[in-house]
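> Fold the following, please.
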Amino acid sequence: MRTIMMMLDTLNRRALSAYGGEGVLTPNIDRLAEQSVIFDQHWSGSLPCMPARRDLLTGRAAFLEKGWGGIEPFDRTLPASLREAGIFSHIVTDHYHYFATGGENYCQSFSTWDFHRGQEDDPWVSSIKELPAPERYYGQVRAQCDKNRTRFAREEDYPGPRTIQAACDWLEKNGREDRYFLTVEAFDPHEPFDTPDHYLAMYQDNYEGPPYSWPKYGTVDVPPEALAHIQKRYAATLTMIDHWLGKLLDTMERLDILDDTLVIFTTDHGLLLGEHEQTGKNVMHVYNELANIPLMIRLPEGRAAGTRIKAVTQNIDLMPTILDYMGAAIPDTVQGASLRGLLEGTQEKVREAALYGYHGMCVNVTDGRYSYMRAPVSKDNYPCYAYTAMPTTFRSYLGGVAPERIEAGRFLSYTAYPVFKIPESTQGVTYARNQFVMETRLYDLANDEHQEHPLQDEAAEARMIELLNQAMKQAGAPEEQYVRLGLA
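Predicted coordinates for the structure are as follows:
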């Protein structure tokens, strides 16, 4: 038995025909969808990139404890659990956040790992001399990204294609072996949307304005023609990586390994490209475009192909599912549930609701019918703490503002390992990151799929508050989170 997990970053399910999308060319993802079980109510947990990956590798939603950061020394990970069962694991990726400060110990937990350089701000191409920046542009332009782009002379030079080709090469050498777990992870279609011109030409893009390949996070601040252009750039980048995924599928078929292989296709989160008058992520409410993510699972021999599952699932369920199919023990720290019963028709649901969000922002819950976004009750977001034994975060360190207020102790119920308790809010000081999300909202997804009309319904809100409390309790939420959200 083998498991191959294919993961794209920032994949909007509404771009895929399997989820009703139109206009984006993804023939190979469509091909996989035809052979797979499709999950309609699959949700992220912790956002964005690295928090989502910690969820995937530990089977726990960690965003109530901390945000962006490394795998903790007390985390019991998927690759480590596989190793204990004698199962080899390998990851091939171009996601450079794994190798920046705040991305420690993810790839290193695999038996082997393979990293392909050049995405976004990866400090790869070394040049003291700066390239000239455009006089006018929309969105973001970053010097290191422009230096990296000088290496992309051919399509094969782009990091996404290099990553998928490396996965094909690994399978050529190892694919027919038994009992391994392979993760194939492409950063595309994450911004900036870099792709050869011939993919952009597929979308009849005639844009002639200032350069725009990397949207800012926040309210749309570009003219309609630029917004249309960035949407086409996203589609073109997705079409490019789909083309290379086709090579990976071809390799699996040619090696004739699919009869005894579990194939998983998913993402970490989506991205806004004009929906809700916003672009990006991180600073706004976690709308469905961000949190309701695609999941396709191809069972060995293509069993149950074409089945659609309506039960609520989320990313923390993938670790126990993989361990279940691979015959490995599931650690008692895992909060997710194996999806095997859903996949094989012996179970109707694994959870009542999915809990998701960013650390220190709204805490969100959905039962598939309603989505509820619970905002902090005060502008200072007090009280809020990060709990970690490794105080790194996105390219920086936690606690530098007020180190004298950091405590250390055994604050987490599921481990005896001591951690730092680091204040992330100060009483009376406005917490700027919450500027877009200071309003609690309820949406009826059955009648308002695109979340355009917040609902006033006391009975529905009361039920969602009950689900929120239950989900937070199951997740082991620190007590101050209930105070922060006005739930205490």
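
> Going by C-alpha atoms from here, please, whenever you check contacts or count neighbours.
Will do.

> Surely Leu271 touches Arg14?
No: Leu271 lies out of contact with Arg14 (CA atoms under 8 Å); the separation is 10.6 Å.

> The residue positioned nearest the centre of the chain and Cys49, how far apart?
Compute the mean C-alpha point of the chain, and by CA atoms, centre = their mean the closest residue is Asp268, 1.5 Å away. Look at Asp268 and Cys49: by CA to CA, to the nearest Å, they are 6 Å apart.

> what touches both of these two?
Residues touching both Asp268 and Cys49 by CA atoms under 8 Å, 6 or more residues apart in numbering: Asp9.

> Settle it for me: which of Leu271 and Arg14 has more neighbours?
Set Leu271 next to Arg14 and count neighbours by other CA atoms under 10 Å: Leu271 wins out with 27 against 17.

> that older thread, show me the common contact partners of Leu271 and Arg14, please.
Common neighbours of Leu271 and Arg14 (CA under 8 Å, 6+ apart) are Glu289.

> all helices of the stretch 251-400 of the chain, in order?
288-291, 318-326, 340-343 (DSSP state H, counting those that start in this stretch).

> can you list the residues that contact the first one?
Outside helix 288-291, the residues that touch it by CA under 8 Å, 6+ apart are 12-14, 43-45, 269-272, 281, 356, 450-451.

> contacting residues for Gly59?
With CA under 8 Å, 6+ apart, Gly59 has these contacts: 77, 315-320, 333-336.

> here's the other one to compare against:
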Amino acid sequence: APHAATAGALALLLLAAASAPDRRIPEVSTPGQLDVLVVSIDTLRADALGCYGKADAQTPTIDALAAQGVLFEDATSQANTTGPSHTTLLTGLYPAEHGARSNGVRISNRVRTLADALARTHATAGFVSGFTLVDEASGLAERFDWYDDQMLAWRWMPRIAERLHLVGAAIRFAERRGHEVRRPDRPAGETVDRTLDWVRTRGDEPLFTFVHFYDPHVPYAPPPEFALLHGADPKLLDDPKARNGFNWYEITTAQREALVASPDAVAHMKALYAGEISYADKQLGRLLAGLEAAGRLERTLIVLTSDHGEGLGSHDYWFDHGSFLFDEELHVPLIVRFPAAAHAGTRVKNQVRLLDVAPTVLEVLGLQATLETTGESLLHLAQGVPDERKRPSFAISDLAGNVSGFDIGGRRISLRASGSKLIWSSSHWLDTERVEEREQYFTLSNDPDEQTDLRAGGKTPALPYAEMQHVLGEWRERTKQADGTGELDRDLLEQLRKLGYL
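Model (predicted):
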């Protein structure tokens, strides 16, 4: 049963959803008087939630939030790794614009964030739970009045280990030298505790709080009761390797292949992933209950989203992300709960993007002029105003980044628009400097799981493929050397406008 305080917050959410269908955002005497809470649950697929259609989901807090808020059914991320995606969330810019194109690459000093934009009207704080968002890897701390990224002594870790995702190797290196090293993250419960401690120290000033939960990310290690909630094998929960997702980053390729060949092992892993999400949902309930106790919940604009999804086998890609640009990695939840439950129960079908979040927050607060973004406000969609614009979504995967002049993992870019998806990818080989390029094209309207590549089958329709190929090609070339100046090529943007993409 939910904790009493959490249950109280849930009851309040559900009551507001049931009783306030015609309410509007309360008038404020000065811009920015509302509190803002942006919560990102790392590695959370949209289809893992009850409000997005998963019948056996155990996500009561998020589902209640959606019932009394606005749910965007088709929200996409602009990157499939944590650092670039969260920087897009907080800037309203594409990775090529803000400069953080892969994990471990810090945001450009020339780029402003939502925290910067709200600095004059709000006390600002960020509470992060994964090592890719610590200040040394992200450069975000100086943008906030308070930034809590204290998880473990990652300060000594060589930057190259962060950038190449060599987490396991770095941990073993430290342990051999006598360092005591915890997981490179902290549980959501600890992050909630620290967030509420900060909230309780504030007076009546408006707050902007960014909260990041890392839990659904591998290794999947939910508290046992949450794993059992989804049918995890009780016997395996006594096995340390099985309990934390078989240390997916630690085991060999042969061990991974053996694991995914076992239906029981796959079912156990999926139960652990679902358990992580249920645990994060419970902690979100604690956070909302704490805001209610502080008298802040009803004055808070709440945004709930994720940085990216997770591969669960549909493209033979298991329990990971960052390598492909299929929707299993890019389709993320986006729920906006307005103060006084304005627009409760609204579901928006239009394609929207994470880079639209920052301008949406600023328009609600009446502070649009404080931040230049490529993203567009979604407030009119929440209010039910029709909008037939294409609102394309570009996404990138730069994987390990550039090392000694070689892009080890290659480069991938996708364009999602007009009910279709075009993916361009290149692979770079260190031994010969050989480059292989490939295109994949999917019609999402009748192939939402992206199982039929029309390029491979020779059945690519003339339109919109030709138009999308041209736009993606221009985007690829013009952003190849982008360095985070905060501006894309003006000629490229003008071409996109003429084609109806902006």
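
> TM-score for this pair?
Once superposed, the chains reach a TM-score of 0.74 (TM-score structural alignment, normalised by the length of structure 1), with 407 aligned residues with a CA RMSD of 3.5 Å.

> of the contacts of Gly59 of structure 1, closest to Thr26 of structure 1?
Nearest to Thr26 of structure 1 among those: Asn315, at 22.8 Å, using CA to CA.

> how near is the closest one to Leu262 of structure 1?
For Asn315 of structure 1, the distance to Leu262 of structure 1 - CA to CA - is 16 Å.

> Which of the two has more residues huddled nearby?
Asn315 (28 against 22).

> I'd say that one and Gly45 touch.
Yes: applying CA under 8 Å, one finds Asn315 of structure 1 in contact with Gly45, separated by 6.3 Å.

> Name the SS class of whatever residue is furthest in space from the centre of structure 2, please.
Largest separation from the mean C-alpha position in structure 2: Thr432, at 35.4 Å (CA atoms, centre = their mean). Under DSSP: H, G, I helix; E, B strand; the rest coil, Thr432 of structure 2 falls in the coil class.

> From Asn402 of structure 2, how far out is it?
Using CA to CA, one obtains 16 Å as the distance from Thr432 of structure 2 to Asn402 of structure 2.

> which ones are touching Asn381 of structure 1?
With CA under 8 Å, 6+ apart, Asn381 of structure 1 has these contacts: 360, 425-427, 430-431, 484.

> quick one on the thing from earlier: which one among the contacts of Gly59 of structure 1 gets closest to Ile91 of structure 1?
Looking across the contacts of Gly59 of structure 1 and measuring by CA to CA, the closest to Ile91 of structure 1 is Thr77, at 13.8 Å.

> list the contacts for the counterpart of the closest one in structure 2?
Alignment note (TM-score structural alignment): Thr77 of structure 1 maps to Thr113 of structure 2. Shown in contact with Thr113 of structure 2 (CA under 8 Å, 6+ apart): 90-91, 143, 371.

> now for Ala340 of structure 2: what does it line up with in structure 1?
Ala340 of structure 2 maps onto Glu301 in structure 1, by TM-score structural alignment.

> ugh, typo on my part, it should be Gln351 of structure 2
Using TM-score structural alignment, Gln351 of structure 2 pairs with Val312 in structure 1.

> From Ile309 of structure 1, how far out is the residue lying closest to its match once chain neighbours are set aside?
Nearest-residue entry for Val312 of structure 1: Gln41, 4.9 Å, with adjacent residues in sequence omitted and distances by CA to CA, 6 or more residues apart in numbering. Per CA to CA, Gln41 of structure 1 is found 8 Å from Ile309 of structure 1.

> Please say which of those two ends up with more neighbours.
Counted by other CA under 10 Å, Gln41 of structure 1 and Ile309 do not tie: Gln41 has more neighbours, with 21 against 18.

> Assign a three-state SS to that one, would you?
strand.

> Was I right to think it contacts Lys310?
Yes: between Gln41 of structure 1 and Lys310 a contact is recorded at 5.7 Å, counting by CA under 8 Å.
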